[in-house]
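Student: have a look; sequence and predicted model below, questions after that.
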Amino acid sequence: MSDRKRILYLCTGNSCRSQMAEAWTRAIHGDRYEVFSAGVEPKTVDPRAARVMEEAGVPLTGHRSKSIDELPQVDFHFVITLCSHAQETCPYFPASTQRLHVPFDDPPRLAQDAASEEEALQPYRRVREEIRKFVEELNL
């Protein structure tokens, strides 16, 4: 592992928000941070999340949902939870790991009653841009 600070983005399913945060951080700050993402109850990468990230030029190609147990045995400098469920169920990390909670809306939940695919993509795009802005301002 390198000398870069290691960040873990943690969400419930590691299917949408944490995947976006990982991809944005690699794209924007790949030289500053070593970045990982995981879920407390991993699912699969959300196809709509992949689609809107592709639209932004930051594809999720090669990404897959994973649990914390699947991550390399490294000491994370920062664990950033992106939803309340992950914050409440976040496993123990050593005292040297700083935990931050930065909640973002859940696009799949917001899109569940959408009348069309285009309408369903709107919350994904909004949250994608909110996460991008957060990552751009990241200074850990």
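Tutor: Good, I have the coordinates.

Student: please count neighbours and contacts with C-alpha atoms only from this point.
Tutor: OK.

Student: ok, Glu54 - contacts?
Tutor: When contacts are counted by CA atoms under 8 Å, 6 or more residues apart in numbering, Glu54 touches Leu60.

Student: that one and Val35: what is the separation?
Tutor: 19 Å (CA to CA, to the nearest Å).

Student: ok, now Thr12?
Tutor: Distance, Thr12 to Val35, using CA to CA: 17 Å.

Student: so which of these two has more stuff around it?
Tutor: Between Thr12 and Val35, Thr12 has the larger neighbour count (other CA atoms under 10 Å), namely 24 against 21.

Student: isn't there a helix covering Met53?
Tutor: Yes. Counting by DSSP: H, G, I helix; E, B strand; the rest coil, Met53 is located in a helix.

Student: ok, the closest residue to it other than its chain neighbours to Cys83 distance?
Tutor: Using CA to CA, 6 or more residues apart in numbering and skipping residues adjacent in sequence, the residue nearest Met53 is Pro59, 5.4 Å away. Applying CA to CA, the value for Pro59 to Cys83 is 22 Å.

Student: before we go on, here's another structure to hold up against the first:
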Amino acid sequence: MNPKLDITIKSIVHTAIDQERKAILQPLIDFIQLKVIQDTEVNLNFICTHNSRRSHLCQIWSQLAAWYYQIPKTSCYSGGTEATALFPKVVEILKEEGIQIDMIADTANPIYAIKFDQNAAPLIGFSKQYDNNFNPQSHFAAIMTCSQADQGCPYIPAAEKRISVTFEDPKIADDTEQQDEVYRARSLEIASQMFYVFSQIKK
């Protein structure tokens, strides 16, 4: 593991989560725990409007948390109600936090290989609709990460369970002097909560 990422994780795992937020995260914990008990695949599809910021942050930090806590058969995905592109500032901040990200296709909607460790298989990151063939088509939980997607995408027929875990959009800080600070804070907020979720899973 990248030493910088190791430092980031040590900070994440000591971040306190308040009781109100723990209650919001509990349905996600319950879904994962049930799948682990059943010894079946844990498929999580994190969904927001554009699949450019929050849903990718949730996907990446969740997959890292599952790897860190050695929760088996866990695959994390992301999608939007429409496809745009993974926002460059998200890539920049994740690299800063120690995650290896390499662009493997330089297009209007770039494709990235995302790695936590040399021995871990890469995640493939790009913006897509939630029902894209790259994502699971059945036996998955749809986790709504923004209120717009939660309200505007009321029915996902293929989802086994729908769970709302929303975060404020860091986009509010775009084109301001606070952009780096806001994106960094949102990334670490999501990271700490996803690590909390997976820390609660009993194997």
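Tutor: Perfect, I can see it now. All figures in this text were calculated on a predicted structure; none of them were measured in a lab.

Student: gap between the residue nearest in space to the middle of structure 1 and Ala115 of structure 1?
Tutor: Structure 1 has Ser18 as the residue nearest its centroid, 1.3 Å off, counting by CA atoms, centre = their mean. In this view, Ser18 of structure 1 and Ala115 of structure 1 are 26 Å apart by CA to CA.

Student: what does Val40 of structure 1 give?
Tutor: 30 Å.

Student: and if you look at Pro123 of structure 1?
Tutor: In terms of CA to CA, Pro123 of structure 1 sits 13 Å off from Ala115 of structure 1.

Student: in structure 1, mark out all the strands, start to finish.
Tutor: Counting by DSSP state E, residue ranges of the strands within structure 1 are 5-11, 33-39, 78-81, 98-101.

Student: so can I have CSV of the ones you listed showing distance to Lys133 of structure 1?
Tutor: Below are the strands of structure 1 laid out as CSV (distance: least, CA to CA, whole Å):
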stretch, distance to Lys133 of structure 1
strand 5-11, 15
strand 33-39, 16
strand 78-81, 15
strand 98-101, 16
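
Student: so which of those strands comes closest to Glu129 of structure 1?
Tutor: strand 5-11 (16.5 Å; CA to CA).

Student: tell me the helices and strands packed up against that closest one.
Tutor: helix 17-29, strand 33-39, strand 78-81, helix 84-89 (3 or more CA pairs under 8 Å, 6 or more residues apart in numbering; DSSP states H and E).

Student: could I get those in CSV, plus columns for distance to Ser65 of structure 1?
Tutor: Shown next, in CSV, are these (distance: least, CA to CA, whole Å):
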stretch, distance to Ser65 of structure 1
helix 17-29, 8
strand 33-39, 7
strand 78-81, 15
helix 84-89, 14
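
Student: out of the ones you listed, which comes closest to Ser2 of structure 1?
Tutor: When the helices and strands packed on strand 5-11 of structure 1 are compared by CA to CA, strand 33-39 sits nearest Ser2 of structure 1, at 7.8 Å.

Student: name the residues that touch the closest one?
Tutor: For strand 33-39 of structure 1, the surrounding residues in contact (CA under 8 Å, 6+ apart) are 2, 4-15, 18-19, 22, 25-26, 65-68, 71, 86.

Student: in structure 1, what sits opposite Asp131 of structure 2 in the alignment?
Tutor: Matched by TM-score structural alignment, Asp131 of structure 2 corresponds to Asp69 in structure 1.
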